[in-house]
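Asker: sequence unavailable; structure follows:
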């Protein structure tokens, strides 16, 4: 088990380039199974979750070739479905939440898919009913037991259908889109997730020969086709990393430029950080965050306390709630953080309270943060990363705190952030990886 040793309280400066989007990478890599032709994907982040998914595809017989740094080709012309029940596949798939998105492509192309119950962050219940209800509406049969789920297509293949999703699930939408592109007839997905990851997935599938309309909206219409071809695709920069670096700059009172952010896909994210008092300057496709000794949280027009809450896109992504919360600890003013979508995601705040943050945890979903306005620095301490996003929030807190902090279980952070210690060192951070 590795840890980060951090000496905080230093101001940082320089430029940093965000990695490719983790959540998009998991979707588009699964989509390569839909064709026997070669698909080349660039800007793939070198992180644990993505690398595990690539290994899963290789276990199934997909030919994976590293073309250049961050660029891979995938050719699924020799998929061995018998591998789905091997101990190696089960072990790998169980440790990765994104493995569930293999079901749609395998089901629609090969008529059957077996997947163990996926792993991932322990942030409360993360049900998968939306996926399987959708598969059933496409004609599939579901066989569930405590160890795994088997999904089987009818003898004539999946049939298009009208599907009203019970929640705007990102992975659920992706799974059903991938299943529908090779189904017979028309599929309509209403209440579909419309995050940039889905925009990118649908764009890639259309470039492969799929017929998807309504891309970027919550109403997708998919006309099934007989087969898909290969293509080339480039992954967007990771909006979660971009938000994390904005929070890092504010907490450490640093002068940082985030390069190549694809600002047309950032949605409301910059607005939320500006409401928290952080100055952002857009320079072409870069974001410049100047040094701020103080930043003031805005209030609503009627003078009431600001609320930062997550919501399906185009709302504020739940993956940045942890970062918004830690940023608020050194703001001037107070804010209510409302994490609606996951019931255990705020339980890391006890570590921030130990560091001197003024936080009232109202219930599993809400916390009131009373900003210290950089008048009282956080205290260095030893802590453990509970999940990816809380882990990077604690990392930001440690970089702002005076003295030496240790963060254990950094494998969680490595699941979502590529070589984060080395990249922060280039900004002047005093951070090192230790055993």
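Answerer: On my side now, so go ahead. Just so you know, these numbers come straight off a predicted model, no measurement behind them.

Asker: drop to CA atoms for contacts and neighbour counts, all remaining ones
Answerer: Noted.

Asker: just give the nearest non-adjacent residue to the residue positioned nearest the centre of the chain, would you?
Answerer: The residue lying closest to the centre of the chain (Cα atoms, centre = their mean) is residue 23, at 4.2 Å. Closest residue to residue 23 in three dimensions, ignoring its sequence neighbours and counting by Cα to Cα, 6 or more residues apart in numbering: residue 197, at 6.6 Å.

Asker: and if you look at residue 351?
Answerer: Ranked by Cα to Cα, 6+ apart and with sequence neighbours excluded, the top spatial neighbour of residue 351 is residue 383, at 6.8 Å.

Asker: also this one, for the comparison:
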């Protein structure tokens, strides 16, 4: 189990380039299964979860060639579908939640798809009903082997377009259904579809491949089925969660940091939400400049004077993946804020570690925490902790970088699942961080 040793309390300075978006890359990589032609993808992040999916695709028979840093070509012209029912796949697919999104493309192209119950962060219930209910509405038959925890969908006579109203705006569920529907007979309408930038990117890529998808960016997608798809080239967006992480890091460490090439038009409410915490987020071209907050930052109140509530919501609402960052940043703000994590009931459970560091946090229930900021009058204390998931892990790392003394974070593999070479990149802007085995 890997460990970070962090000497906190130092100001950082410099620029940092966000990696390619993890959540987009997982969708885009699954889409290469829809065509036998070559697909070239650029800006793929070198992180554990993405590399696991690339390995699964390789074992499935996809011909993969690395063309440069973050750039690969994929050719799915001779797939070995028997791998899907192997013990090897049960182990590999079960260790990665993103593997669920290979089912839609395989169902569309070959009339069948299988997946072991996928893994991922332990942040509460993350059901898969939306994925499979959508495929059933397209005409697939569903089966589940309870003993082996193995899912399957089959449509030997092909899929047929239909209207469906999703019970939740699931990002991965929408992506899976879209990839299944692009080659279904007739027209498919997906209402209450997710509309995150990463889902928009998937739809734009599929249209470049010859799909006919309209309504991109809205919660109603219309898909006219086509017989086959072609190859294409695609570039992954910068990771908005990493961008938010660097904003929070700059504020907590009173550092002057420039975040390069952030694709401002795809950030939604992220800059505005950090501004509610009193953080200066300055647009410079397509970069974000965060000045050193040497005098601290003050949380805004609502117009009626009541204290601020920040909550997550489906896009274009604030992403749940950044609530952990907002929470840790609020521990050193002036003022109070209520953090309301609506989507996952276990995501706030890491706050006990921040309380041990001296943060003033009241965990109201599994979904809500009230944070009373120190206004830097009292610093967080260094401690030893274990990363429970990706987003809590990066939040604890930010806390450790702001704390006086040397902190230890165990189980950093969780952080590596979502952040590329994070220790090297942080050292480049002055962080005192060492990775040990």
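Answerer: Structure received. Given the structure is predicted, the values throughout are model-derived calculations rather than measurements.

Asker: could I get the TM-score for this pair?
Answerer: Scored against TM-score structural alignment, normalised by the length of the first structure, the superposed chains reach a TM-score of 0.99; 434 aligned residues with a Cα RMSD of 0.5 Å.

Asker: which residue lines up with the residue nearest to the centre of the first structure in the second structure?
Answerer: In the superposition onto the second structure, residue 23 of the first structure corresponds to residue 23 when matched by TM-score structural alignment.

Asker: just checking, that match touches residue 198?
Answerer: Yes: the criterion here is Cα atoms under 8 Å, and residue 23 of the second structure meets it with residue 198 at 6.9 Å.

Asker: residues contacting the residue nearest to residue 23 of the first structure?
Answerer: Contact analysis of residue 197 of the first structure by Cα atoms under 8 Å, 6 or more residues apart in numbering lists 23-24, 27.

Asker: now tabulate those residues in JSON lines and tack on distance to residue 251 of the first structure.
Answerer: Compiled in JSON lines, the contacts of residue 197 of the first structure are given as follows (distance: Cα to Cα, whole Å):
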{"residue": "23", "distance to residue 251 of the first structure": "26"}
{"residue": "24", "distance to residue 251 of the first structure": "28"}
{"residue": "27", "distance to residue 251 of the first structure": "32"}
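
Asker: which of those residues lies closest to residue 311 of the first structure?
Answerer: Nearest to residue 311 of the first structure, judged by Cα to Cα, of the contacts of residue 197 of the first structure is residue 23 at 16.6 Å.

Asker: measure that closest one to residue 115 of the first structure for me?
Answerer: In this view, residue 23 of the first structure and residue 115 of the first structure are 19 Å apart by Cα to Cα, to the nearest Å.

Asker: around residue 66 of the second structure, count how many other residues there are.
Answerer: For residue 66 of the second structure, the count of nearby residues is 12 (other Cα atoms under 10 Å).

Asker: let's verify it: helix, strand, or coil?
Answerer: Residue 66 of the second structure falls in the strand class when you classify it by DSSP: H, G, I helix; E, B strand; the rest coil.

Asker: that one reaches residue 74, doesn't it?
Answerer: No: here residue 66 of the second structure lies out of contact with residue 74, judged by Cα under 8 Å, at a distance of 9.1 Å.

Asker: tell me how far the residue nearest to the centre of the first structure lies from residue 200 of the first structure.
Answerer: 11 Å.

Asker: now do residue 433 of the first structure
Answerer: 34 Å.

Asker: now do the strands in the stretch 301-435 of the first structure.
Answerer: Listed in chain order, the strands of the stretch 301-435 of the first structure (DSSP state E, counting those that start in this stretch) span residues 306-309, 334-338, 358-363, 366-370, 382-384, 403-408, 430-434.

Asker: out of these, which is the most enclosed?
Answerer: The highest mean neighbour count among those belongs to strand 334-338 (a mean of 23), with neighbours defined as mean count of other Cα atoms under 10 Å.

Asker: what's the matching range in the second structure for that strand?
Answerer: Residues 336-340 of the second structure are where strand 334-338 of the first structure aligns, with TM-score structural alignment as the criterion.

Asker: compared with the first structure, how much does that stretch deviate?
Answerer: Between stretch 336-340 of the second structure and the corresponding residues of the first structure, superposition yields a mean separation of 0.1 Å, by mean Cα distance after the TM-score superposition for the first structure.

Asker: mind checking how far the nearest residue to residue 267 of the first structure once chain neighbours are set aside is from residue 168 of the first structure?
Answerer: Counting by Cα to Cα, 6+ apart, the nearest residue to residue 267 of the first structure once its immediate chain neighbours are dropped is residue 314, at 6.2 Å. Here the distance between residue 314 of the first structure and residue 168 of the first structure works out to 11 Å (Cα to Cα).

Asker: which parts of stretch 65-73 of the second structure are buried?
Answerer: Using 16 or more other Cα atoms under 10 Å as the test for burial, stretch 65-73 of the second structure gives 70-73.

Asker: quick one: which of the residues you listed sit in strands?
Answerer: Using DSSP state E, 71-73 are the members of those that sit in strands.

Asker: all helices for the second structure, in order.
Answerer: With DSSP state H as the definition, the second structure shows helices at residue ranges 22-31, 48-59, 87-94, 103-110, 129-137, 171-181, 197-208, 240-252, 270-276, 323-330, 351-356, 390-402, 413-416, 422-427.

Asker: flag every buried residue along the fourth one.
Answerer: When burial is assessed from 16+ other Cα under 10 Å, helix 103-110 of the second structure yields the following buried residues: 103-109.

Asker: for the fifth one, same thing?
Answerer: Going by neighbour count (16+ other Cα under 10 Å), the buried part of helix 129-137 of the second structure is 130-137.

Asker: likewise the last one?
Answerer: Residues of helix 422-427 of the second structure classed as buried by neighbour count (16+ other Cα under 10 Å): 423, 426.
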